[in-house]
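Enquirer: Fold the following for me, if possible:
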Amino acid sequence: MRNLGVKILIIAAVFTVFVMLPKIADADGYSLEINPGIIKIKASPPALVKTGIRIKNLSDNPIELGYILKPFVASEKNSGQIKYLLYSDYTSKNFNFLQRIKVLEDNQAISKIILSPKQEKNLTILIDLPQEEEQADHYFSIVFLTQSQEKLDSNYSRIIEGIGTNVLVSIGTNQYKALIRDFSTSVFVSQGPVKFNLKIENIGKNFITTSGYIIIDNIFGQTVGKIDIKPANILGKSTLEILKDDVVWQEKFLLGIYTAKLYLNYDDSTSLYREFRFITIPIKILAILTIAGFIIIFIKNRSKTH
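Expert: Sure thing, here's the model as predicted:
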């Protein structure tokens, strides 16, 4: 995780799980920071799961906050974004799970908090998992809002200002299984930088965290480049397509045959590997050299005739 803040607007239709950052929300007269930006929990019932969050009032004004819990699923765009469920789409599974979540301050359940100017508070998220809890994943955001916003109906869909943390929960026996669906670039590349396509599918029912790197070897087997792949969370039964601009070999002058090797890890134990070759021919440079060669030959031949 990188320890810095980003400005956000929460309770939009989608929200990025890919980014694991503390968040700052600014509005008229207040500014807040929350840490961590994402929480990952793996538990076996029965269990009383506790995890901490810190929220800080960065402004010079006191503020009163309530909170709401918003379940989400993976977006269909395969971009690492999420989609919040409308209240009308909640299942009994959603309702039952959310009812077992409490926010504690000093070991007391609370429905709101008051932060003085520059004050920071440590809160606890408590999740009660009974013995009969179904083995499944649950994904939700805990979003802190000003009291006037907190009273809004759960079906409210307009973007409002707030600050929150995403929580990923896996209950029971974890089943991890991922596949590399695409790792490629153009077969013939005329110039660098080279952008790669990368698509990873999580075919298991539990969320996974991926990380890895790409090694570039030349025709002689020498390593000439390396690309680090940012860690990413992929929800169960979903696909992540990483943008080309995030997987780039920055080398500009290229000539010859290269091999790209992808080393991908998930959940610290399982590894995936794929490789392919691509050919680079600097067409523009060759064209310029060819034209220059014809010009030189033409000048020499003309000088011989005089």
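Enquirer: from here on, contacts and neighbour counts on C-alpha atoms
Expert: Noted.
Enquirer: OK, contacts around Ala260?
Expert: By CA atoms under 8 Å, 6 or more residues apart in numbering, the contact set of Ala260 is 214-217, 275-278.
Enquirer: If you rank those by neighbours, which is first?
Expert: Ile214 (22 neighbours; other CA atoms under 10 Å).
Enquirer: Which residue is the nearest non-sequential neighbour of that residue?
Expert: Sequence neighbours aside, Leu262 is the residue nearest to Ile214 in space, at 4.5 Å (criterion: CA to CA, 6 or more residues apart in numbering).
Enquirer: tell me the secondary structure for the one you found?
Expert: In three-state terms, and counting by DSSP: H, G, I helix; E, B strand; the rest coil, Leu262 is strand.
Enquirer: I figured it hits Arg274, correct?
Expert: Yes. Using CA atoms under 8 Å, Leu262 makes contact with Arg274 at a distance of 5.2 Å.
Enquirer: more crowded one of these two?
Expert: Neighbours were counted for Leu262 and for Arg274 using other CA under 10 Å; Leu262 has more, 22 against 14.
Enquirer: check which helix or strand covers Ile296.
Expert: Using DSSP states H and E, Ile296 sits within helix 283-304.
Enquirer: contacts for that helix?
Expert: Taking CA under 8 Å, 6+ apart as the rule, helix 283-304 contacts 190-191.
Enquirer: returning to what we had before: just the contacts of Ala260: which are in strands?
Expert: Counting by DSSP state E, the part of the contacts of Ala260 found in strands is 214-217, 275-278.
Enquirer: Just the closest of those residues to Tyr139, please.
Expert: Closest approach between these and Tyr139, by CA to CA: Ile214, at 30.3 Å.
Enquirer: Against Phe183, how distant is that closest one?
Expert: Using CA to CA, to the nearest Å, we find Ile214 at a distance of 10 Å from Phe183.
Enquirer: Pull up the overlap in contacts between those two.
Expert: Leu262.
Enquirer: if we can go back for a sec, in a markdown table, list the contacts of Ala260 along with distance to Val167.
Expert: Converted to a markdown table, those look like this (distance: CA to CA, whole Å):
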| residue | distance to Val167 |
| --- | --- |
| Ile214 | 30 |
| Ile215 | 33 |
| Ile216 | 36 |
| Asp217 | 39 |
| Glu275 | 34 |
| Phe276 | 37 |
| Arg277 | 40 |
| Phe278 | 41 |
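Enquirer: picking up where we left off before, buried ones in the helix holding Ile296, by neighbour count?
Expert: Neighbour counts over helix 283-304 (16 or more other CA atoms under 10 Å) mark no residue as buried.
Enquirer: Between Leu262 and Arg274, which contacts overlap?
Expert: What both Leu262 and Arg274 touch, as defined by CA under 8 Å, 6+ apart, is the set Phe183.
Enquirer: one more, for comparison:
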Amino acid sequence: MSRFFNLWFLFLVFFFSHGLTVQAQSSVGISLHPATIEETMNLGQSKKFTITVNNLSDQDQSYYLYKRDIVGASDSGVPIFAEENIDRTEFGASLWVVFETVTIDIPAHGNTSFSFTITVPNDASTGTHFAGIFVSRQSQKLQQSGVAVGYDVANIISIRVAGEVEEKATIRHFSTDNYIYDTPEVTFNIKIENNGNTLLRPTGPLIINNMFGKQVGMVIFNSSLAGIFPGSTREFEVNWVKEDLGLGSYEAIISFSFGEDGYKQTISSSVTFLVLPMNIIIPVLSFLLMLLIVTYFIIKNYTDRELALHTAIIGNRRLVRSRHSGSWIALFSLAITFLIIIIFMVLLLVVFAKWL
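Expert: You can find the predicted model right below:
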């Protein structure tokens, strides 16, 4: 059996959902209510909890109960459970749990409840402690033998021990999936590390400003209040779509807060990206290039005709001076053309700025 095991992502993801009141359902015929238990308790305090198990199958079933510590979490936020008596951490709470029974029988499409007591030791460390309460079709002995075939569904327990806790977080990574975009449809990637000893639920605005400093968009980061396990990192993805046209450089600023009310902390970071709508830029540049080429040939044709006229009237000595004069005329005309192009591009940028 592997050192750590993950059980059915469908219900495990609920661990980091805030305020769950719905049932965590499994396609294999069990649902638990509540899906999570979050409680603040004092040192030495005991409290009784009850979980209801629904048998969604068409047959009577017997189920076994067991518990596990949570020893960490993946970058996507999926909890990692330890095997029994292995890899206990300071954040574990399975030893605090005492079942009133370890087996339950449920008729087809029926339900039953079981109770357990959580007692916080007097020497427990402050911060958040975690465990999973599992309902299984197989006993632990069969599971440990490696021949069990069945499924497990878990309720996640989060116990915050009252006292001074350390709430500390670091932004490990904040970027976009690309640097240049054709359209203002951007995906932001944020990786946050929890350096404290309690569960954090960071949330806050992600503001997008254009190159003129004007705010053009805002999305709420982690609006679902997904949590980050102590001592672990978690990756988040935020999408922003701007319905209007976009052009130029943009800056995204994320400012999220975390911690208990009255002790909120805020961390900020920023990233820049470009929006270059090539379906507009390429035709405009092509037009300007054609304008430049046409202007060049018009000036060249005009200069050649002037030189030919001077050659016929004045002669070879004056021709040299006329050629020099024609060159200066061509350069001056090209400079005027470039100036017109620059003014045109500035005006185009100003027009775009109304939609930026």
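Enquirer: Give me the TM-score for these two chains.
Expert: Scored by TM-score structural alignment, normalised by the length of the first structure, the superposition of the two chains gives a TM-score of 0.75; 282 aligned residues with a CA RMSD of 3.6 Å.
Enquirer: Where do the helices of the second structure begin and end?
Expert: 9-12, 140-145, 278-313, 316-353 (DSSP state H).
Enquirer: Kindly state which residue of the first structure is aligned to Ser286 of the second structure.
Expert: Matched to the first structure by TM-score structural alignment, Ser286 of the second structure sits across from Ile291.
Enquirer: for Tyr63 of the second structure, what are its contacts?
Expert: Shown in contact with Tyr63 of the second structure (CA under 8 Å, 6+ apart): 103-106, 135-138.
Enquirer: any idea which of those residues has the most stuff around it?
Expert: Val135 (25 neighbours).
Enquirer: Quickly note the distance from the residue mapped onto Ile228 of the second structure from the first structure to Ala12 of the first structure.
Expert: Aligned by TM-score structural alignment, Ile228 of the second structure pairs with Ile234 of the first structure. From Ile234 of the first structure over to Ala12 of the first structure the distance is 20 Å, taken as CA to CA.
Enquirer: Compare the two (neighbour count), which wins?
Expert: Using other CA under 10 Å, the more surrounded residue of Ile234 of the first structure and Ala12 is Ile234, with 26 against 15.
Enquirer: wouldn't that one be in contact with Asn202 here?
Expert: Yes. Look at Ile234 of the first structure against Asn202 with CA under 8 Å: they come within range, at 6.6 Å.
Enquirer: Return every residue with contacts to both of the two.
Expert: Common neighbours of Ile234 of the first structure and Asn202, using CA under 8 Å, 6+ apart, are Ile208.
Enquirer: what sits against the nearest residue to Phe5 of the second structure once chain neighbours are set aside?
Expert: Nearest residue to Phe5 of the second structure in three dimensions, chain neighbours excluded: Phe81, at 5.9 Å (CA to CA, 6+ apart). Contacts of Phe81 of the second structure were listed using CA under 8 Å, 6+ apart, and they are 4-6, 68-72, 132.
Enquirer: Any idea how many residues pack against the aligned partner of Tyr266 of the first structure in the second structure?
Expert: Counting by TM-score structural alignment, Tyr266 of the first structure corresponds to Phe258 in the second structure. Applying other CA under 10 Å, we find 20 residues neighbouring Phe258 of the second structure.
Enquirer: Kindly report the same for the one 3 residues further on.
Expert: Using other CA under 10 Å, the number of residues around Asp261 of the second structure comes to 7.
Enquirer: Repeat that for Ser125 of the second structure.
Expert: Ser125 of the second structure has 19 nearby residues by other CA under 10 Å.
Enquirer: what do you get for Phe11 of the second structure?
Expert: Phe11 of the second structure is flanked by 21 other residues according to other CA under 10 Å.
Enquirer: I'd like to know how far it sits from Phe134 of the second structure.
Expert: Between Phe11 of the second structure and Phe134 of the second structure the distance, using CA to CA, works out to 11 Å.
Enquirer: Mutual contacts of those two, please.
Expert: 153-154.
Enquirer: what's the closest non-adjacent residue to Tyr139 of the first structure?
Expert: Among residues not flanking Tyr139 of the first structure along the chain, Leu168 sits closest, at 4.8 Å (CA to CA, 6+ apart).
Enquirer: Kindly state which residue of the second structure is aligned to that neighbour.
Expert: Matched across to the second structure, Leu168 of the first structure falls on Ser158, judged by TM-score structural alignment.
Enquirer: Show the contacting residues for its match.
Expert: 36-39, 128-131.
Enquirer: Could you rerun that using 10 Å?
Expert: 15, 36-40, 70, 91-93, 128-132, 198-199 (CA atoms under 10 Å, 6 or more residues apart in numbering).
Enquirer: Tell me the buried residues within these.
Expert: Here, 16+ other CA under 10 Å leaves 15, 36-37, 70, 91-93, 128-132, 198-199 buried among the contacts of Ser158 of the second structure.
Enquirer: In strands only, show me those.
Expert: Short answer: those in strands (DSSP E) are 36-37, 70, 128-132.
Enquirer: Format those as CSV; extra columns: distance to Leu245 of the second structure.
Expert: Below are those laid out as CSV (distance: CA to CA, whole Å):
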residue, distance to Leu245 of the second structure
Thr36, 44
Ile37, 47
Ile70, 47
Thr128, 47
His129, 49
Phe130, 48
Ala131, 50
Gly132, 49
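Enquirer: tell me which of these is nearest to Phe338 of the second structure?
Expert: Phe338 of the second structure has its nearest neighbour among these in Thr128, at 66.4 Å by CA to CA.
Enquirer: before we move on, the earlier item: how much space separates the match of Ile228 of the second structure from Phe207 of the first structure?
Expert: Remark: distance between Ile234 of the first structure and Phe207 of the first structure (CA to CA) = 6 Å.
Enquirer: any shared contact partners between the two?
Expert: Here Ile234 of the first structure and Phe207 share the contacting residues Tyr266, scored by CA under 10 Å, 6+ apart.
Enquirer: doesn't Ile11 make contact with Arg158 of the first structure?
Expert: Yes. Arg158 of the first structure lies in contact with Ile11 (CA atoms under 10 Å); the separation is 7.6 Å.
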